[in-house]
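A.B. asks: Have a look; sequence and predicted model below, questions after that.
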Amino acid sequence: MEKYCINSWTKIVEWFDSDIQLGISDKDCAAIRQKYGGNKMDLPSANKLYVHMFNALKQKVLMLQLIILIILLLLKYYLFSSVVGGFLILNLSIAILHTIKRNKEIVRLQKLASTEAIVIRDGIEKVIKSDELVVGDMVKFFTDSIIPADLRIINANDVKVDENFITGDEQHKKKNEQKIIGSIDSLKEMQNILFKGSKIECGNGLGIVIATGKSTQLGRILAMLIYSSSRKHNFAEMIFKKMEKDLLIYLLAIISLGSYFIYFGQDIQKKCVATALFALGCLPFGIIAFLSFKGVIKKFANENVDILNFSVFNLIKDVNILFLDKVGAISKKEMVVKKLFINDDLISTDDPYLKETTFDRIVEISLICNNASYDMGVKSEVGGLDEIAFLRYGTRKKFSKYRIDNAYSRIIEIPMDSDKRFLTIVTRLNNRYRANTRGNVDAVLEQCTYIMIEGVERELTEEYKTKIKTMDMNFSIEGLITQGFAYRNFTYEPSSDENIESNMVFVGIVGLENPLEDDLHISLNKIKDKGLVPIIFTEESKLSAITNAKKANLIKNSNQVVAGIELDSLNQQELKELLCRVRVFCRVTSEIKSKIISLFIKDGHQVVTTGELFGDLPALNLSNVGIAKGNVSPVVKKISDVYIKENYLDGFFKIRDFSRALNKNIDRTFSTFYIMILSELFILIGSIIIGQTEGLDFWNVLILNGILLVPLSLINILNEGRNISKNEIVIKSLILSIITMISIYKVNGKEATIIPLTIISIGMLILTLSNNNVSLRKFSNELKLAIISFILILISVGCIIIVNGIVLRDIIIIELIVSIIFLIIFEILSRKWKNSLMR
């Protein structure tokens, strides 16, 4: 894309054999489309309901629920089947809505991809569908136009464009047709390119198509979103796999026993089989999952961590490589001016201010070439860390950026790029003009022929150059980040077409310190103790990176630090061998960064990457876990799995620690469900044996499995507790069912219907509270859910008593009280016995 920016539009028109008056010929379109590809993006049907439904039904758990529904219909238990069908529809709907919500960004960008275009073909202006565009087409655009393909502007009349979804820039960008001098560092700098999907806010013009379909920036972003959506969102699949095996075993057991009882038995046996199937199918896992997701996301939001992909809890647990940006991970998000080299001498930043021409000039340039600002209302600074450091230092020395900006009006701004590595701003003061430059010391020095010493411009001799480079190296060895400053005076107003950045006067060097985190050793020990390997990306020089990495105890040898320029010439094998020892990469491009990450992934490593810039998108997308940080654009957040504005290393550990606990919590939730199901199955088998016509009926199962299971599951998922073994599941199920069968034995009529509901529900509540260490003295979310569960039990039992007109006999009440006391004692003894085994 860069080659289209740095060349004139006339040359680009020649490359594609087009013509600004005639455009291309219709007869050539097929051949061009064959060569460069079409503009149609064949992407998954993210908005088709039937596709989502088909994908959801692939889950075996939903298929099992569907099989149960069919069997109940064949047995003619229509009330049972209608409730199971309702839960199936509910679970299916939640799964579909989750997928639709996850893919809404893809759908939104797909809509941007389909529009109409006004083109010139064979000298005739016509309207065609954007899908029919080819490279070389001449496209006209107007206010409110959606750009149909990536265009190189040929003519622009006061054009401003909204390209937020492409570049991440929230401001409307002014565009023109001029070629760009120098290298391009980011999409934001491509001021002569219009990207597919962006919107023209005002103005009109003409452009030539330079990229179509998946080759456009919009196409690449869509491809990353789809890749991320299909590869990373695997949490629900993992949960379903945990459930499906056990549920299938239960279903086969019920069908096998049920077939025997139905064939040889009576209506009571047929009803028990139907109730058993209903118990297995009456499972609101969609509601449980939805509320659990909400609860966990809210929990982390309160800690300033936004979970964007819930599957991060599944992805993060096996991570072993941590790619981190230096700032925010091992160093603070601040810089401080520590040293100055001016007047051929090193000066202390703590010295009191004395008016001196060279010092005044270097501070002025640092504030002119500076886009930082200070908000007096909230007392906060906005801007780059180096810019804020210059702003603070200037304020300490009684320099006001506000006064300087008012005195020196900006005429021309020449941005920094990856090649020249410095920026220049031309200002005017009365009728005097000055180019002010700051950036990489070596790069600035190359543009200079003079040096300012004590306010006097002198010839820049080789001796001075050597001394400047030596001082720059000494600053770097001390771990300081250096910037050089220079200027050039003009007696006339310079033009942007002339070589402004030449014959400059070198002023001096400023050394900035990026302090290491105060508790860095704790964080690094924590990383290493958990078996993680930290790999750092930094923008400082190699010498400075080596010093700071040694201070941080990240490296032992200097060869563990590599600069980006050293990687450019390496082949794949050489790069792979180098990665085995390197722990710090300095000044690497986004392409090299992505290449490094992909090599680690191909080698079988699980990696986490952090990023905040648009150029970090490929790296975030490639990683097993992508963490967006700082002030990021919506697109960067969409590609990422987590967003942590500050202290992202702490946030990472919180997520990783919770992921381990969450898996245990989910297993404990399944165990709770299995205890309930097994208890119900044992009770139903017992009912057949003793010939009990009443007992565990439709309403009991609906309340226990369809309602009470929801708050009990939430207590398990949101709170850490003790694991439940398979032996415990069987033993506790037998205890619950035996106590229930003893209590309903010889009980006639509707009285029997409240016994299973009361004993199983209270027993499950006691078990859940005990296993999750929920304190009854301290009010918490878990205790709140327990209170809700108890209220649901009371309401349910009360409703059954009222509806059936039951008058409770004293013996029933005594049996229930004794049973509950026994369950409490059993749970206390069981807990003590388990604790003694663990010692």
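C.D. replies: Sure, I can see it.
A.B. asks: Only C-alpha atoms from now on, for both contacts and neighbour counts.
C.D. replies: OK.
A.B. asks: List the contacts of L702.
C.D. replies: Contact partners of L702, counting by Cα atoms under 8 Å, 6 or more residues apart in numbering, are A279, C282.
A.B. asks: From R668, how far out is it?
C.D. replies: Noted for L702: a distance of 22 Å to R668, by Cα to Cα, to the nearest Å.
A.B. asks: tell me which residues in stretch 627-643 are buried?
C.D. replies: For stretch 627-643, burial by neighbour count (16 or more other Cα atoms under 10 Å) applies to 627-629, 632-633, 635-643.
A.B. asks: a markdown table for the residues you listed, including secondary structure and distance to L785?
C.D. replies: Below are these laid out as a markdown table (DSSP: H, G, I helix; E, B strand; the rest coil; distance: Cα to Cα, whole Å):
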| residue | secondary structure | distance to L785 |
| --- | --- | --- |
| I627 | strand | 32 |
| A628 | strand | 33 |
| K629 | strand | 34 |
| V632 | coil | 37 |
| S633 | coil | 38 |
| V635 | helix | 37 |
| V636 | helix | 37 |
| K637 | helix | 33 |
| K638 | helix | 33 |
| I639 | helix | 35 |
| S640 | coil | 33 |
| D641 | coil | 29 |
| V642 | strand | 28 |
| Y643 | strand | 29 |
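A.B. asks: quick one: which of the residues you listed is nearest L73?
C.D. replies: Using Cα to Cα, D641 comes nearest to L73 of the buried residues of stretch 627-643, at 43.0 Å.
A.B. asks: Tell me which residues touch the closest one, please.
C.D. replies: I307, L308, N309, F310, V312, V625, G626, I627, A628.
A.B. asks: go with 10 Å
C.D. replies: 228, 232-233, 306-313, 315, 620-621, 623-628 (Cα atoms under 10 Å, 6 or more residues apart in numbering).
A.B. asks: Over to V635?
C.D. replies: When contacts are counted by Cα under 10 Å, 6+ apart, V635 touches E105, N164, F165, I166, T167, G168, I221, L225, F614, L617.
A.B. asks: Count the neighbours of I742 for me.
C.D. replies: The local packing of I742 (other Cα atoms under 10 Å) involves 12 other residues.
A.B. asks: That one looks like it's in a strand, true?
C.D. replies: No: under the criterion used here (DSSP: H, G, I helix; E, B strand; the rest coil), I742 is helix, not part of a strand.
A.B. asks: Surely it and I759 touch.
C.D. replies: No: look at I742 against I759 with Cα atoms under 10 Å: they stay out of range, at 11.2 Å.
A.B. asks: Second structure for comparison follows:
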Amino acid sequence: MTNPDSSRLWQCLPLPELQRQLDSCDEGLTTAEAGRRLTMYGSNALPQPRPPGFTRLFLRQFISPLIYVLLAAMLVSLIVGKLADATFIGLILLLNALIGGLQEYHAHRSALALRNLMVSRARVLRDGQIEEIPTSQLVPGDLVLLASGDRVPADLRLFDATGLEIDESVLTGESLPVRKDSGALCEADTPVAERLNQCFAGSLVAAGRASGLVIATGLHTEMGKLSLSLETAEEVKPPLFQRIERFSKKLTIGLLITVALLASLELARDTPPLVIFMTAVALAVSAIPEGLPMALTVVLSIGTRRMVKRHVIVRNLVAVESLGSCTVIGADKTGTLTQNQLTAREVATCDGDRFRIDGTSQPPAADPVTTSSEAVARIIRVAALCNEAELHTLENGDCHSSGDAVDQALLLMAYRSGQTRQQLLAVHPLLAQIHYEPVLGFAATLHADGERRLVCVKGALEKLLPMCARMATARGDTALDRERALATMHELAETGARVLAMAEGSWSDDQKFSAENFAAHLSDLCLLGLVAMVDPMRPEAAAAVRACRQAGIRVCMLTGDHPRTALSIARELGLTDGDEGAVTGGELAQAEKAGAEAVDALTAKTRVYARVSPEQKLTIVQSLQRQGQFVAVTGDGVNDAPALLSAHVGVAMGQRGTEVAKESADLLLTDDNFASVVSGVEEGRIAYQNIRKVIFFLISTGAAEVVLFVLSTALGLPLPLTPVQLLWLNLVTNSVQSIGLALEPGEGDEMQRPPRPPKESLFNPLMLRRVITSGLVMGVLGFTCFYVLLQQGLAVEAARNSLLLLMVLFENVQVFNSRSETHSIFQQLFFSNPILLLGTLAAQGIHILAMYSPLMQEVLGVTPVSAAHWSTLLGVALLQLLAMEVLLRVSQRYTAPA
């Protein structure tokens, strides 16, 4: 085989010559040949940017204004001969860089692992059978099948195309889809944007179906060439991080002003400038939560990993928190609330005859169902011929099917009646086809049938009735009774079944035939009957809906099914009661014509939407958003992309979702299960709670240190803590504990609380009350202790030693106060977070070791204290716990409903 080269003129070659040069055939490549070519040409993937190495991440930790201030302090200490202080500051900087670098390194590796979970797949013809493989395994010469909503996986020369339109804006910038023609031949100098017989990797199938031969993969594709000339764009920070950074900047400015005022007062008191400088630096760094961005990343990264275990892949990190804030979830029915394993349960003719079918997803190879009714036999023939699924019998007698779920169910039904699509096609070869599209609502095929042509149509009864003039009965074909047909459909739909109508007709030879005018002749057909299909409810779906109701979240079901079917399923799920009706796509369209207010009135309380098109999801989402709702929506098709992008949180189906839907979403469900969405909501709420816990802990402890210094300076006392002691305090209390809080499990009642208001600030009144109270209590008690010790005649160094120990005890108590905003510390499981417990014990233990270490005694100015003194300080620290418990009781009483 000639070595494929993307620079060759594939667009100029006739199809037979193209197949010869690619050494391919109508049956596709063999598995062995595909493997050989994969080894020869490599993976069909663009090189992923390598994650930054640890050294680079380590050095990046020093790029911060706060770090610059610390470096300056270290240099000044060296210049004036304070080697111990300089060494200690240097160790702190190294430890901070090490922790930050390791965390970022782990975050990059986690992101890479998540990317590997999101594998794109393509349908190819291998060994004469359709297979679904990872796009990375495509090789030149592969015959790829495309359908509406697919992302083109490689550069293709079209082999066959029906109504194919490709959105090539990602490559050419042209916003309108391009109509492709597999039979066209292009000149050698035809630009990429005008090659009508080619499709290019990365473009999107906007409409139609096609097959094409792979002519280039990986870096040899047009997209691959383009990627070599592009630099990786910087990632935009999510809104949550931007809000936190804005808060941090305001806090920094306020603290710097405070520090400047304190420094001015100390300078007026003739305090040595070096001491003032070192203290100001230490206080600023200690009070400012410089570790907050990293702590937030830890919280969201942990939430991401937890979500993966619950079948949710996070594409946008901040979506972990956003999902927990949703007030409305718009969920697809098929495959999300149900198992997406449709089974044909019953066949009914329009005159009332019904035939129960023992339909299963894996029928045995023997004992087929016999068909006694001629009308039913005709229904089954249409169901098998007007079909795009594949059904293969395995050696053990089971069946393997692939393709659309409805088509699979119909093929299985035909198989159990003793007919296969292959057998029927041998008698009635396929001549033309209209593929099913949601906008059409039906599919049709044209087959040879002796001297005439057989027309087979399936779809919604409302779509087929205008095409029919007769209907099949036990007495033969009679004039169409529309009311009888609709009544039969309603009876079947009442049971919760999905009802599909079947019709057939003939096309005589005297009518001029062409594939293009096939659709225009879909008239004068005979309505054969109806097939009722059921999609079993997911066992956990009803419980998940109940959990949402308890959490104050309204669940809306969106389906293309008949309203009666939709309401039957909604009642089974507990979504609605017997009095509530469904809003149909037609009613929604009428409301749109009347204006936004009419739409909003329709969607204000609706929980069930039936016969809605994918495009109408966007209308529903925008209406709910206008009403102040925070909306999460699920989707799987290309037409769902606008709704997924417009929703606050877009959730795509990882199994059956199209590539464009996955790329438009913030989250992917690996099991396409609604219960996983609910699990994601719970994890999102836990993540948000943990963010608040970390912020409260960091801000309140910093506020206490500021209060302590303000009081000491205002009353003319010596500086309560030295710069090195402040840095030690910051290191001991604000590192391990923050990570421990980020690992907090749920409190158990996340799904019993109402959603938080979408516009609520992180620093709501509850947070402010807690920060102010705890900061004042710790700061005032710390100052009082320092003052009393000085009044008792202790030296400043001894008073600082006791105060430093007290502050360590304060903040180790405070970390347990941070575990919940609404529950008493005595209601929490003490051992539910061993990392937090061990981290707190380690922080206390490190300080104890420092008190007995000669080196640290010299550096920190600390000494051991007696057991009685220790007990006294611990008693003072526990007053902080008492203060927060009192605040909790007052808050609960104040906010309790009358």
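C.D. replies: That came in fine, so what should we check first? What you are looking at is a predicted structure, and each value in this text was computed from that prediction instead of being measured.
A.B. asks: Work out the TM-score between the chains.
C.D. replies: Once superposed, the chains reach a TM-score of 0.66 (TM-score structural alignment, normalised by the length of the first structure), with 700 aligned residues with a Cα RMSD of 5.8 Å.
A.B. asks: gap between I802 of the first structure and I754 of the first structure?
C.D. replies: Look at I802 of the first structure and I754 of the first structure: by Cα to Cα, they are 11 Å apart.
A.B. asks: before we move on, the earlier item: quick one: the buried residues of stretch 627-643 of the first structure as a markdown table, columns for distance to E539 of the first structure too.
C.D. replies: Formatted as a markdown table, these follow (distance: Cα to Cα, whole Å):
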| residue | distance to E539 of the first structure |
| --- | --- |
| I627 | 19 |
| A628 | 18 |
| K629 | 17 |
| V632 | 19 |
| S633 | 21 |
| V635 | 23 |
| V636 | 20 |
| K637 | 23 |
| K638 | 25 |
| I639 | 23 |
| S640 | 22 |
| D641 | 25 |
| V642 | 24 |
| Y643 | 22 |
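A.B. asks: quick one: which of the contacts of D641 of the first structure sit in helices?
C.D. replies: Among the contacts of D641 of the first structure, the members found in helices (DSSP state H) are S228, K232, V312, F313, L315, L620, N621.
A.B. asks: related to what we said a few turns ago, so what sits against both of I742 and I759 of the first structure?
C.D. replies: Residues touching both I742 of the first structure and I759 (Cα under 10 Å, 6+ apart): E815, S819.
A.B. asks: secondary structure class for G749 of the first structure?
C.D. replies: Put simply, G749 of the first structure is coil when judged by three-state DSSP.
A.B. asks: any idea how far L684 of the first structure is from the residue lying closest to it once chain neighbours are set aside?
C.D. replies: Among residues not flanking G749 of the first structure along the chain, E694 sits closest, at 6.6 Å (Cα to Cα, 6 or more residues apart in numbering). E694 of the first structure sits 10 Å away from L684 of the first structure, going by Cα to Cα.
A.B. asks: which of the residues in stretch 462-482 of the second structure are buried?
C.D. replies: For stretch 462-482 of the second structure, burial by neighbour count (16+ other Cα under 10 Å) applies to L464, L465, M467, C468, A469, R470, M471, A472, T473, L480, R482.
A.B. asks: check contacts around the fifth one.
C.D. replies: With contacts taken as Cα under 10 Å, 6+ apart, A469 of the second structure has the following neighbours: T478, A479, L480, D481, R482, S523, D524, L525, C526, L527.
A.B. asks: Redo those residues as JSON lines? Include distance to G746 of the second structure.
C.D. replies: Shown next, in JSON lines, are the contacts of A469 of the second structure (distance: Cα to Cα, whole Å):
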{"residue": "T478", "distance to G746 of the second structure": "65"}
{"residue": "A479", "distance to G746 of the second structure": "65"}
{"residue": "L480", "distance to G746 of the second structure": "61"}
{"residue": "D481", "distance to G746 of the second structure": "60"}
{"residue": "R482", "distance to G746 of the second structure": "57"}
{"residue": "S523", "distance to G746 of the second structure": "61"}
{"residue": "D524", "distance to G746 of the second structure": "63"}
{"residue": "L525", "distance to G746 of the second structure": "60"}
{"residue": "C526", "distance to G746 of the second structure": "60"}
{"residue": "L527", "distance to G746 of the second structure": "57"}
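A.B. asks: Tell me which of these fall in helices.
C.D. replies: Cross-referencing the contacts of A469 of the second structure against helices under DSSP H gives R482.
A.B. asks: what does H233 of the first structure align to in the second structure?
C.D. replies: Counting by TM-score structural alignment, H233 of the first structure corresponds to P238 in the second structure.
A.B. asks: How many residues are close by that match?
C.D. replies: Applying other Cα under 10 Å, we find 12 residues neighbouring P238 of the second structure.
A.B. asks: Next: Q269 of the first structure.
C.D. replies: Q269 of the first structure sits with 23 neighbouring residues when counted by other Cα under 10 Å.
A.B. asks: which stretch of helix or strand covers it?
C.D. replies: Assigned by DSSP states H and E, Q269 of the first structure belongs to helix 267-281.
A.B. asks: Tell me which residues of that helix come out buried.
C.D. replies: Buried residues in helix 267-281 of the first structure, counted by 16+ other Cα under 10 Å: 268-281.
A.B. asks: for these, which one is nearest I67 of the first structure?
C.D. replies: Of all those, G281 has the smallest distance to I67 of the first structure: 9.1 Å, by Cα to Cα.
A.B. asks: Run through the neighbouring helices and strands of the one helix or strand Y402 of the first structure maps to.
C.D. replies: Per DSSP H and E, Y402 of the first structure falls inside helix 401-407. Packing partners of helix 401-407 of the first structure (3 or more Cα pairs under 10 Å, 6 or more residues apart in numbering; DSSP states H and E): helix 357-368, strand 373-375, helix 385-396, strand 422-429.
A.B. asks: quick one, which of these is nearest to G604 of the first structure?
C.D. replies: The closest of these to G604 of the first structure is helix 385-396. By Cα to Cα, the value is 36.1 Å.
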